[in-house]
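Asker: Provided below for reference: sequence and predicted model.
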Amino acid sequence: MPEQPVYALGRIGYDFPTQTRRDSVKQRMGDTAEPEDPADMLAHLDENPSDAEALQWTLNLQGVPIYFLEPRGAYAAQTYELLRQFLREQLEEGVERVSVPGVISGVGRHRSGAEIPIVAPALRGMYSWTTEALVSAVAGSGDGTGAEKKSSKPTAGQREAVRGGVTNFLERVYYEIRNLGLEPRERAINFAATNAFSVEAVYEHAVRQNMELDTIDVEPSPLCPPNSDCWDVKLTFFFPERPVPSARRVYRFTVDVADVVPATIGTMRTWAIR
């Protein structure tokens, strides 16, 4: 039976499978440290990195654990180190989200009694970011990066419009289309949010025509290489200054989710609709 792939977005957390486990970790931390305090826990793990395996690492969506994260294989130690890094970045640098690709490897029990799927993360596809940093990376921050590298430089107003558009797309994925990253269409849209460079190309074109985002759709791609699983991410824009009804424009890019870590394929396409 094939393994169930996952590509989920959320925030890193941790817990303890039992009260006994919590107490045993507490004894190793000392009298003044609290296991539930992330700063205390990170300080303890800096000195005792092997204790990371004693924790029940979680991926949380709006504060609710949706997956347990259990690194496995030859690079398990590096993956635990990255989980610690993500937690530290959330605590100290304001990181808002992380991406966790992987496969479902079982089911675990939370201290609350709830059964939660266990994900074996794929290290090569794990990233952390803030929305502002991701937008700055793809849309430029006024210092000669991002969209400003294009041969036809956008104006300052257009650059800010691109930044606002990409931010709007990301926020809609995070809050309006939030999902568990299990189904192929969910993994495609989650990867699109992580790989926002594809979205930046859409917005740079749309902003020049004074359009705004209307809908986000994901559907199976009719064309796909062998042994692939391709999904078209379609962003439909409208002209807010024109009377309704008026022509709208669709921008499409394709994501292949056959692998645990998806990839974009082909080039962006666009056409007008009514």
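Answerer: Perfect, thanks for sending it. No experiment lies behind these values; they were computed from the predicted model shown.

Asker: going forward, measure contacts between C-alpha atoms and count neighbours the same way
Answerer: Fine.

Asker: so what touches stretch 256-265?
Answerer: With C-alpha atoms under 8 Å, 6 or more residues apart in numbering as the test, stretch 256-265 has contacts from 5-7, 101-103, 122, 124-125, 184, 187-188, 191, 227-231, 253-255.

Asker: alright, now check it against this:
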Amino acid sequence: MDRTSTPADTDTDTDTTTDTDTVYAVGRIGVDFRSPARRDGFRRQLGGTAGGPLPDLGDVRQLHDHLVRSPWASAGLTWTLTVDSTAVYALEAEPAVAMDWSGPLPGTEPDGSDEERLALLRRITAAPPVHPVHRALRDTLLGQSLPAGDPGRIARLTVPGRLTDRSARLFSGQVVPVVRVSAVGLARWTETPLIASAVDAVAEDAWQPRPARDRDRVAEHVRALLDQVYRHLRNRGRSAAERALNHAVTEAVLTGGLLGEGLLSAGRVPGAPAPDAADLYALDTITVARSPYCRSGSDCQDVMVRFFDPTDERRTKVTYVHTIDVSDELPVSLAPVHRFLG
């Protein structure tokens, strides 16, 4: 029997599907120019000259470098969040309250030397401060273009925000709603470190009295699990159930809990496994339901992530329950993750 997880496995309680103006979505970042005139104008900004060859807007690194040198140029782009290569939102940054250099600044001490002050001036000139949301968008766009296995590769971006009453018409003619993105809660899925941390957790596991596992095989197992997780996150992040799902999975994956703990679920099942039993469990289903436990004035959802033995369906499954409060713009976990058999 094929136990590959599908989006249909992500069940939701029927009382939790009402859309709100709060968005907590996971997807990939894209750029759009809306019109030929805006596209050609942006090409000129990249260094094109009248009558000469125009820069390639498909060169992500060239575009990223331009945005680092001129962060205000981000306003000339329409940033999009795509799910399965389809744009679902146009993104705009919330009003700025601070700018970000994304690193320590040299020469900021009151008694700094002239050399330190000069270094600071050069730093400001080369890479002016930028809104944290725009920095996350431009860095994610570059990270998505890196090859698989690159430490800087970014697979997804988690975007919290609020739906506005405006829409944007893209270059293709598609009309999408505009979301005002919050700088708090943005999370980048850096794939290679995630896989490495999960592989390390499996390698250090003391539950299974088995020979040392092949790290390459475990890494392939983790990549397959991540692909299943991505399929579960194909939603718009609007309903309470979708926001709870996206937050629980983002938090669990980025902290390593979902990957390492889930794969090692076999060691949590009492009794000796069969000789041919799998030493690593696989993802079965992810379901969401309204939580029976909730504090006053909140909207709480239980996200249940279930793992199973892919070689023996009779063996006990292991379920991990995340309780998420989605009443605010940024969802929060209410309790430690609970684990039970079945």
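Answerer: Here it is on my side, so go on. Nothing here was measured: the structure is a model prediction, and the numbers come from that model.

Asker: that older thread, can you select the buried ones from the contacts of stretch 256-265 of structure 1 in ChimeraX?
Answerer: Provided next is the ChimeraX selection string for whichever of the contacts of stretch 256-265 of structure 1 are buried by 16 or more other C-alpha atoms under 10 Å:
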select :5,6,7,101,102,103,122,125,184,187,188,191,229,230,231,253,254,255
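
Asker: the contacts of stretch 256-265 of structure 1 in strands, which ones?
Answerer: Counting by DSSP state E, the members of the contacts of stretch 256-265 of structure 1 that fall within strands are P5, V6, Y7, P101, G102, V103, C230, W231, F253, T254, V255.

Asker: pretty sure the first one contacts G102?
Answerer: Yes - P5 of structure 1 is within contact range of G102, at 5.8 Å (criterion: C-alpha atoms under 8 Å).

Asker: quick one: map E115 of structure 2 onto structure 1.
Answerer: Using TM-score structural alignment, E115 of structure 2 has no partner in structure 1.

Asker: what about G113 of structure 1, how many neighbours?
Answerer: 9 (other C-alpha atoms under 10 Å).

Asker: ok, A272 of structure 1 to L69 of structure 1 distance?
Answerer: Distance, A272 of structure 1 to L69 of structure 1, by C-alpha to C-alpha, to the nearest Å: 43 Å.

Asker: so for these two, which residue has more residues nearby?
Answerer: Using other C-alpha under 10 Å, the more surrounded residue of A272 of structure 1 and L69 is L69, with 26 against 12.

Asker: counterpart of that one over in structure 2?
Answerer: Under the alignment (TM-score structural alignment), L69 of structure 1 maps onto L91.

Asker: wait, F16 of structure 1 sits on L55?
Answerer: Yes - look at F16 of structure 1 against L55 with C-alpha under 8 Å: they come within range, at 5.5 Å.

Asker: next up, the contacts around F33 of structure 2.
Answerer: Counting by C-alpha under 8 Å, 6+ apart, F33 of structure 2 makes contact with R39, G76, L77, T78, L170, F171.

Asker: sort out for me which of these are in strands.
Answerer: Short answer: the contacts of F33 of structure 2 in strands (DSSP E) are T78.

Asker: got the contacts of F33 of structure 2 as TSV, with neighbour count and distance to R69 of structure 2 columns?
Answerer: Converted to TSV, the contacts of F33 of structure 2 look like this (neighbours: other C-alpha atoms under 10 Å; distance: C-alpha to C-alpha, whole Å):
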residue	neighbour count	distance to R69 of structure 2
R39	16	19
G76	13	14
L77	17	15
T78	19	18
L170	18	26
F171	15	26
